[in-house]
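S.K.: No letters, just coordinates:
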């Protein structure tokens, strides 16, 4: 099938989604891991490790929303309307997470705000799962009218996706803390990384198993309406498993940068596996990227605009990480 400008935007959105899930993922993971310790000194160091970058990481979500609105208005106007409940839950979770993180920095009693930050981060991860799972499992439309119910997004599949993201984000958060901390906290982060890395692999296995058992989800693994896995999906999934194995090896060897690097590459393989299986569908089971896209001239104008903006955002984020690189200072955890 010849690729046109709508297909290009499909993959641009996939890249933006990967950037957001990875960067904001380890932020959320740090929040989730804050629930695993009662030490406010550790929580201080953990929140200090993301304090300078978490706002920048969320620029990818803003970019993703703008691209969805401009390039695929049909998806923006119909799918989000069908997912008002989890989308509203996500907004409240975002607010709780931000309030907890900002207020704890100034509060005398930090524990309540630490818990708000932690539970808010957990709620954001679950909301991501409900939204993503609700789209991936398929949504019935009659033109622009959603034919499903208000709670179609809540299903065993979306619960599995939500729990998988919780484990994945905590795995990313642990890898980030291994990079940014030292001493006992870093040693504990390695243990968290092993625990949540194992849980992530287990959840991915459960997720793929569930997809195989449910014939209506065949579009997610390259077999629409059929059981079994497509060869391309299997090959990319093997790549993700190898990255997970390298992640565990890096934790065991005491390496600091490689665990986070292997997390990023593993996520690339997972995105490529599901993205190539779904393509050209953007909303299963019947809405393709071309059908949902804006007119081609508008997409070309957007390519010029976003093509100029994207390098600026990449440079801004890369520079921010460079400026605030290095370990969390000892006084940040005191």
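M.R.: Arrived safely. The structure displayed is predicted, hence computed values, not measured ones.
S.K.: Could you use CA atoms for every contact and neighbour count after this?
M.R.: Fine.
S.K.: Can you show me the helices along the stretch 101-250 of the chain?
M.R.: 111-136, 156-180, 183-213, 231-253 (DSSP state H, counting those that start in this stretch).
S.K.: so of those helices, which one's packed in deepest?
M.R.: Compared across the helices of the stretch 101-250 of the chain, helix 156-180 shows the largest average neighbour count, a mean of 26 (mean count of other CA atoms under 10 Å).
S.K.: what angle do that one and helix 183-213 make?
M.R.: 160 degrees (axes from the mean of the first three to the mean of the last three CA atoms, to 10 degrees).
S.K.: take a look at this one as well, against the first:
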């Protein structure tokens, strides 16, 4: 018999992973804006994602809607615990989205929309990392109801993971721009990419050391046998990906830096899942305890089976249509 709770975890996990990848390099472009001063090059940077950026956020909506339908306890508890950073993230995303619409049409106020785009990207990325860190740390519940404080999410670890997500998105954006641009802008990205990847490696190491030391249950999961044999390839693969990215940048390869950075993101996501499984509200509520009744899971799965292939199809089509490089002088975003 099919475990519908696991099916829904897979659907939500897929939505989150696709969102992190697609909106990750999208947000990364805004994070990289301060490193590029020429307005023409900034125009090119925005034009690489202008046709697809709003579609990327469909996956965030899918993840939230799926959570509400399949795991309402998680939806209620996590939103109660992380209400403040989530709302601030939404405000930052609004500023960023408005900047897309206004920047290309503004003249004297263009620099203000540049700042809105930069800070909207940085703040929303940082807060996504803060939310991630607070979730990993655990959410205090009593009888399924959040019982922690208003600022429990604000800790040194959550701030560190916030910085980590900013760097990860910047690296994704850098790889995307190497793929989609040329000449001076591309060369600048080749210079930035190794620095971002090495910084990201340091952050990965910091999170990997801090997490098991502060969470005995995660340490037990990582270092007990035979789990240690299964998990040990992950850090090795991370080091291999970092080496491949540095080599690709040195050789001025165009596709590989982005692909290997995607592999790094996948490995980080895998480590996250491994660390918390099978808890969906760490440290005490499992997937099956939080799941909706089976009838609800079946009913909502029908809609997911219909609409998710449609979303995947139009996402692929959008990226395929706009697959070519973007150059200075190409028509802007309208």
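M.R.: Thanks, I have it. In this text, all values refer to a predicted model and were calculated from it rather than measured experimentally.
S.K.: Give me the TM-score for this pair.
M.R.: Remark: TM-score between the superposed chains equals 0.93 [TM-score structural alignment, normalised by the length of the first structure]; 329 aligned residues with a CA RMSD of 2.0 Å.
S.K.: In CSV, list the helices of the stretch 101-250 of the first structure along with distance to residue 275 of the first structure.
M.R.: Formatted as CSV, the helices of the stretch 101-250 of the first structure follow (distance: least, CA to CA, whole Å):
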stretch, distance to residue 275 of the first structure
helix 111-136, 11
helix 156-180, 15
helix 183-213, 15
helix 231-253, 10
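S.K.: Could you list which residues are in contact with the alignment partner in the first structure of residue 322 of the second structure?
M.R.: Under the alignment (TM-score structural alignment), residue 322 of the second structure maps onto residue 324 of the first structure. Residue 324 of the first structure sits next to residue 52 when contact means CA atoms under 8 Å, 6 or more residues apart in numbering.
S.K.: Relative to residue 185 of the first structure, how far out is residue 324 of the first structure?
M.R.: 19 Å (CA to CA, to the nearest Å).
S.K.: same check, this time on residue 66 of the first structure
M.R.: 38 Å.
S.K.: related to what we said a few turns ago, quick one, which of the helices of the stretch 101-250 of the first structure gets closest to residue 306 of the first structure.
M.R.: helix 111-136 (24.0 Å; CA to CA).
S.K.: which bit of the second structure covers the closest one?
M.R.: Mapped onto the second structure using TM-score structural alignment, helix 111-136 of the first structure spans residues 111-136.
S.K.: Just give me how far that stretch sits from the chain centre.
M.R.: 11 Å (CA atoms, centre = their mean, to the nearest Å).
S.K.: got it, and stretch 76-87 of the second structure?
M.R.: The chain centre lies 18 Å from the centre of stretch 76-87 of the second structure; the measure is CA atoms, centre = their mean.
S.K.: Likewise for stretch 97-104 of the first structure?
M.R.: 21 Å.
S.K.: From residue 114 of the first structure, how far out is the residue of the first structure most remote from its centre?
M.R.: Going by CA atoms, centre = their mean, the residue of the first structure most distant from its centre is residue 108, 32.7 Å out. The gap separating residue 108 of the first structure from residue 114 of the first structure is 12 Å, by CA to CA.
S.K.: what's the answer for residue 290 of the first structure, then?
M.R.: 45 Å.
S.K.: and what of residue 258 of the first structure?
M.R.: Distance from residue 258 of the first structure to residue 114 of the first structure, by CA to CA: 29 Å.
S.K.: Likewise for residue 48 of the first structure?
M.R.: 12 Å.
S.K.: Is the closest residue to residue 22 of the first structure other than its chain neighbours part of a helix or strand, or is it coil?
M.R.: Of all residues beyond its chain neighbours, the one nearest residue 22 of the first structure is residue 264 (6.6 Å), with distances taken as CA to CA, 6 or more residues apart in numbering. Assigned by DSSP: H, G, I helix; E, B strand; the rest coil, the conformation of residue 264 of the first structure is helix.
S.K.: Need the counterpart of residue 264 of the first structure in the second structure.
M.R.: In the second structure, residue 264 of the first structure lands on residue 262 (TM-score structural alignment).
S.K.: Thanks a lot, see you next time.
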